[in-house]
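Colleague: Fold the following.
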Amino acid sequence: MTSVKLPGRDGAFREHRLGAPKAWDTGPFDSRVAFAAAHVVADPFGGNVPGAPARLDWDATLAYRTRLWEHGFGVAEAMDTAQRGMGLDWDTALELIRRSASIATGRLAAGVGTDHDTADPLTAYREQLAAVVEAGAQPILMCSRKLAATARGPEDYQEVYGALLEEVDRPVILHWLGTAFDPALRGYWGSADVPAATGHFLDLIKAYPDKVDGVKVSLLDASHEVGLRRSLPAGVRCYTGDDFNYPELIAGDELGHSDALLGIFDAIAPAASTALRALAAGDRARYHEVLEPTVALSRHVFGAPTYHYKTGVVFLAWLGGFQDAFGMVGGLQSARDVVHLGEALRLADLAGLLPDPDLAARRWGRLLDVLT
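Modeller: Alright, predicted model coming up:
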C-alpha cells in the first residue's frame, strides 16, 4: 500500500497509509433532484493571477461536467464553486454557460447575477437573465452584492426580484447565500436578523409560487432550513446548500425533505450518486453508510474561511487526475495552506474518494516538496 507524509501544525510529519478506492454504484437516480455546483479548471499557462481575466482549460472544465452528468447530477453552472465573484468574470461565465449548454446530457441550471458593469441591479439582472435563458439553461437568481450594498430595506428586494419574476417565462431557482460564503451579503432580503429576513424571503416566494421552482439555501443552519422548507408553498422545492448537514437534510423526515444544490457534490460525486441511488431503492441504511464518511471531508473543505472552500475542491480534482495542474483563477490555489490540504487528502482517502491512490501520492509528494 502507498504511504504519504502529512504535516501538522507543529511542523512534524506523520505517515498515512492510503487505502484502496471504494467501488461505487453510480448513474441516474430519481430519489431527489440533485445539482452539483461545478468548479472550473484554470489554464496553467493562461496568466491566472489576481485581477487578471479568467483563462480556462476548456477541455478539462467541460469534461468534468460530463462526468457529473454521467453520475446522475444536474450541473449548476457559473456559481460560487466556479469562482463566481472570486475571479470568474461575467464574460467568461457566459462563455462557460454556453459551452456547457452545447454539450449537456443532463439538467443544466446557471447563475444569474449582477457582476458586470451596469449601473443598477435590476438592469444587470435582466441582462444576465436574458443571456442564460437564450443559452437554454434554467436560471438561478444569485444573491447580488450590488443589491445588498444599495438596498435600504425589504421593499427594495421585493421590487427587484418581483420585477424579474413577473417577466420570466419559466420557473427559476432563488439563491440565498449566507455570510459565511460571502460577507458582503449581510442583511440580504432586508434584514440582518435571519428570522426577519426569512419572512421577507417567504413573502416574495408566496407572491410568485408558479415562477419559483425552488430555493437554494446556504446558511449552514439545518434547523433553519427545515423550518423554511416546511413553510414553502406546495410545489416549491428546497435545494439544500448546507455542506455541513446535507445527509440528514436530503434524507428528510415525515414532513418532507430537501433536494440538493451543493458544491461538495463536485468532490464526492461517486459517493453521493451511490447514496442517492440507494435512497431511490428505499435503502436508507446504505444511503447513510455511504454519505457519512464524506461529512468530515466536507466540513473540513468548507471550514472557515468558508468562501475559500473552492481551493479544496480543485485540490481534490487534481489529486484525482481530473486536471493536470493544481491552479485556480486568480491564483487562489494559495488560499489554503499545506496542513489544510494534507488533511483534505487524508479525509478523501478515508472516504474512498481517491480513484488512483498512487497518482494522488505522487502528486502530493511533488506539492509537499515545493511547499515545505
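
Colleague: alpha carbons only for contacts and neighbour counts from here, please
Modeller: Will do.

Colleague: Going by neighbour count, list what's buried in stretch 361-372.
Modeller: By neighbour count on 16 or more other CA atoms under 10 Å, the buried set for stretch 361-372 is 361, 363, 364, 368.

Colleague: Residue 238: what secondary structure?
Modeller: Here residue 238 is recorded as strand under DSSP: H, G, I helix; E, B strand; the rest coil.

Colleague: Go ahead and confirm it touches residue 230.
Modeller: No - in this structure residue 238 lies outside contact range of residue 230 using CA atoms under 8 Å: 9.1 Å.

Colleague: So for these two, which sits in the more crowded spot?
Modeller: Each of residue 238 and residue 230 has its neighbours counted (other CA atoms under 10 Å); residue 238 has more, 28 against 14.

Colleague: Tell me where the stretch 251-372 of the chain has strands.
Modeller: With strands called from DSSP state E, counting those that start in this stretch, the stretch 251-372 of the chain shows them at 259-262.

Colleague: What of the stretch 1-150 of the chain?
Modeller: Using DSSP E, counting those that start in this stretch, strands in the stretch 1-150 of the chain cover 3-7, 13-17, 34-37, 74-77, 108-112, 138-141.

Colleague: Serialize the ones you listed to CSV and add fields for mean neighbour count and distance to residue 271.
Modeller: Formatted as CSV, the strands of the stretch 1-150 of the chain follow (neighbours: other CA atoms under 10 Å; distance: least, CA to CA, whole Å):
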stretch, mean neighbour count, distance to residue 271
strand 3-7, 18, 23
strand 13-17, 12, 21
strand 34-37, 27, 13
strand 74-77, 28, 15
strand 108-112, 27, 21
strand 138-141, 25, 25
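
Colleague: Could you export these as a markdown table, including distance to residue 260?
Modeller: Shown next, in a markdown table, are those (distance: least, CA to CA, whole Å):
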| stretch | distance to residue 260 |
| --- | --- |
| strand 3-7 | 33 |
| strand 13-17 | 33 |
| strand 34-37 | 5 |
| strand 74-77 | 10 |
| strand 108-112 | 13 |
| strand 138-141 | 13 |
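
Colleague: Any idea which of the ones you listed gets closest to residue 259?
Modeller: Nearest to residue 259, of all those, is strand 34-37, at 6.0 Å by CA to CA.

Colleague: This structure: helices as residue ranges?
Modeller: In the chain, the helices defined using DSSP state H lie at 58-70, 90-103, 121-135, 145-150, 154-167, 194-207, 222-231, 246-251, 264-280, 284-301, 309-319, 338-350, 357-371.

Colleague: Now the fourth one: buried residues?
Modeller: So that's helix 145-150. Under the neighbour-count criterion of 16+ other CA under 10 Å, helix 145-150 has 145, 146, 147, 148 buried.

Colleague: Closest one of the residues you listed to residue 339?
Modeller: Relative to residue 339, the closest of the buried residues of helix 145-150 is residue 145; by CA to CA it sits at 31.9 Å.

Colleague: compare with the first, here's sequence two:
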Amino acid sequence: MKRALNFNAGPAALPEEVLAKAQSEWLNIRNSGMSVMELSHRSSIFEDIHHSAIHSLKEILQIPSNYEVLFLQGGASLQFSMVPMNLNAPDKYADYVITGSWSEKALKEAQKIGKTRIAGSGKNDNYTHIPKLDELSVSDDASYLHITSNNTIYGTQWHEYPDTKHVPLAADMSSDILSKEIEVDKFGLIYAGAQKNLGPSGVTAVIIRKDLIHESSHLPSMLSYNIHAKNNSLYNTPPTFAIYLLSLVLEWVKDKGGLKEIEAMNTKKAKLIYKAIDESDGFYKGHARSGSRSNMNITFTLPGEAAEKQFLQQAAEAGFTGLNGHRSIGGCRASIYNAVPYSHCEQLFDFMNAFKDTYKKCGTR
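Modeller: Below you'll find the predicted structure:
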C-alpha cells in the first residue's frame, strides 16, 4: 500500500512507526489476549499506559512539579468553557487576544460564563499577524489572559509569549504543542486537542498549575479540573485507545531526540515550503506576514479560483491530500505537523514549482 502525502490540518498525520506499533499490538497488548480497546481502564495494564503517558509528557515538556497533567475529553472546544468556568472569578474579567477563528470561539464561550475583555486583536487586518506584545492591553486584575498559540486557519503563530507576571497565561496549543521547546512555567494553563501533534482525536491534554485548581460546589463534576485532578483523569471512563496512541507518539518524540530535534526539523520543513512561496514571483501568496508565519500551517493563495482548483486537482492526482484551505476562507494550506516527513515536504516543494512553471508557460488564466 502506498501511503498518502498527508497534509491534513486535523485529524492529521501520525508517525508511521506509531501506527505499525499499534497494529502489532492490535489483538494482543502485553500478552493480555485483548486489544487495548477491550481493557478495563482500571486494569494494571492500562494504568501503566496511562501513567507512562503522563510521565513522558512531563519529561518531554519539562513540566515543573507544581503542575497537574490531565487527559480529558471534549476537545479544545470544551476547554473554551472549562477554562472560564474554573478560572474566571465572578467579580473579575478574563482577557482574550483574538488572532483567528478559534480564539473568537473561545471568547464567545467565555462571554456566556463571565465578564471578558479583548486585550488585543488582529481581526482588522484579516488575521495576517500576531499582535505585538507592546500592543496588548492586559489588566492587572484579570483572572487570566487567553491566547491561541497557533492559528490553523490563517497560518499565524506566536513566536514570543506575553509576560503576564502575576496574571495567569492560558493557551490553546492544540496545533503546535510538542512542535518546539517552550517554558511551561510561563503559563498557568495549557490545553491541546491531541489530533495534530499528540495523537488521535478523542483526548485533550490539560497542563495546569496546581494553585489554579480550586474546589467549586457549583460546577458540574465533569467540568471541574479539581474533580479530574483528584481522580487522576479517571473520574469517568477515559478514551483509552486515544491515550494509548498518545503514549506511543510521546515515545516516538523521545526516540527522535526530543523537542530540540523536532523543532529543528519543523523549521527546516517550513523554510522549504515558504521558499516555494517567496521565490514564485507572486504566483503563490502567503496569507501570514513573515514575522507571524506558522511553522505548522502554511496558508497561501494562487492567481484566482481557477488556478487554485487546478492546483488542488493535480495535487490530489499526484497523491497529496489535505491541501485545501479551510472552508471559511478558501485558498490552500499545507499542515506540516511533527509526523509529516521532510521527504513529503520536498515532494510538495517540487510539485509547487512544477505547477507554477507549467501554469505560467501554458498561459492558463
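
Colleague: where does the TM-score land?
Modeller: Aligned and superposed, the two chains score 0.33 in TM-score terms (TM-score structural alignment, normalised by the length of structure 2); 204 aligned residues with a CA RMSD of 6.7 Å.

Colleague: if we can go back for a sec, go through the strands of the stretch 1-150 of structure 1 and name the closest to residue 91 of structure 1.
Modeller: Comparing those against residue 91 of structure 1 with CA to CA, the closest turns out to be strand 108-112 (12.5 Å).

Colleague: Just want the angle from that closest one to helix 121-135.
Modeller: Strand 108-112 of structure 1 runs at 160 degrees relative to helix 121-135, counting by axes from the mean of the first three to the mean of the last three CA atoms, to 10 degrees.

Colleague: For residue 259 of structure 1, which non-adjacent residue is spatially closest?
Modeller: The shortest distance from residue 259 of structure 1 to any non-neighbouring residue, by CA to CA, 6 or more residues apart in numbering, is to residue 239 (4.5 Å).

Colleague: could you check the distance from that neighbour over to residue 99 of structure 1?
Modeller: To residue 99 of structure 1, residue 239 of structure 1 is 25 Å away according to CA to CA, to the nearest Å.

Colleague: Ok, residue 319 of structure 1 next?
Modeller: According to CA to CA, residue 319 of structure 1 stands 25 Å off from residue 99 of structure 1.

Colleague: okay, the two: which has more neighbours?
Modeller: Neighbours per residue (other CA under 10 Å) separate residue 319 of structure 1 from residue 99, with residue 319 holding more: 26 against 15.

Colleague: Quick check: that one touching residue 360?
Modeller: Yes - with contact defined as CA under 8 Å, residue 319 of structure 1 counts as touching residue 360 (4.7 Å).

Colleague: helices or strands up against whichever strand or helix holds residue 146 of structure 2?
Modeller: Secondary structure assignment for residue 146 of structure 2, by DSSP states H and E: strand 144-148. On a contact count with 3 or more CA pairs under 8 Å, 6 or more residues apart in numbering; DSSP states H and E, strand 144-148 of structure 2 meets strand 93-98, helix 101-113, strand 169-172.

Colleague: Can you tell me which of those is packed in deepest?
Modeller: Of these, the one with the most neighbours on average (mean count of other CA atoms under 10 Å) is strand 93-98, at a mean of 25.

Colleague: Now do the strands in the stretch 251-365 of structure 2.
Modeller: Here the stretch 251-365 of structure 2 has its strands, by DSSP E, counting those that start in this stretch, at 285-286, 297-301, 320-321, 332-335.

Colleague: Save those as CSV, and put in distance to residue 262 of structure 2 too.
Modeller: What follows is the strands of the stretch 251-365 of structure 2, written out as CSV (distance: least, CA to CA, whole Å):
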stretch, distance to residue 262 of structure 2
strand 285-286, 24
strand 297-301, 16
strand 320-321, 23
strand 332-335, 15
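
Colleague: one step back: turn the helices of structure 1 into JSON lines, including distance to residue 6 of structure 1.
Modeller: Listed next are the helices of structure 1 as JSON lines, based on distance: least, CA to CA, whole Å:
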{"stretch": "helix 58-70", "distance to residue 6 of structure 1": "28"}
{"stretch": "helix 90-103", "distance to residue 6 of structure 1": "36"}
{"stretch": "helix 121-135", "distance to residue 6 of structure 1": "43"}
{"stretch": "helix 145-150", "distance to residue 6 of structure 1": "38"}
{"stretch": "helix 154-167", "distance to residue 6 of structure 1": "47"}
{"stretch": "helix 194-207", "distance to residue 6 of structure 1": "40"}
{"stretch": "helix 222-231", "distance to residue 6 of structure 1": "32"}
{"stretch": "helix 246-251", "distance to residue 6 of structure 1": "28"}
{"stretch": "helix 264-280", "distance to residue 6 of structure 1": "20"}
{"stretch": "helix 284-301", "distance to residue 6 of structure 1": "15"}
{"stretch": "helix 309-319", "distance to residue 6 of structure 1": "15"}
{"stretch": "helix 338-350", "distance to residue 6 of structure 1": "6"}
{"stretch": "helix 357-371", "distance to residue 6 of structure 1": "9"}
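
Colleague: Relative to residue 175 of structure 1, which of those helices is closest?
Modeller: Proximity to residue 175 of structure 1, assessed across the helices of structure 1 by CA to CA, is greatest for helix 194-207 (10.4 Å).

Colleague: list the buried ones in stretch 354-365 of structure 2?
Modeller: Residues of stretch 354-365 of structure 2 classed as buried by neighbour count (16+ other CA under 10 Å): 355, 356, 359.

Colleague: Those residues in helices, which ones?
Modeller: Per DSSP H, the subset of the buried residues of stretch 354-365 of structure 2 in helices is 355, 356, 359.

Colleague: What sits closest to the first one if chain neighbours are left out?
Modeller: So the one you mean is residue 355 of structure 2. Going by CA to CA, 6+ apart, residue 355 of structure 2 has residue 311 as its nearest residue, at 7.1 Å.

Colleague: Any figure for the gap between that neighbour and residue 61 of structure 2?
Modeller: 38 Å.

Colleague: Excluding chain neighbours, what is closest to residue 22 of structure 2?
Modeller: Spatial nearest neighbour of residue 22 of structure 2, chain neighbours left out: residue 245 (7.3 Å); criterion: CA to CA, 6+ apart.

Colleague: burial measure for the one you found, as a count.
Modeller: With other CA under 10 Å as criterion, residue 245 of structure 2 counts 22.

Colleague: Was I right to think it contacts residue 18?
Modeller: Yes - Residue 245 of structure 2 lies in contact with residue 18 (CA under 8 Å); the separation is 7.4 Å.

Colleague: Now do the shared contacts for these two.
Modeller: Counting by CA atoms under 8 Å, 6 or more residues apart in numbering, residue 245 of structure 2 and residue 18 have no common neighbour.
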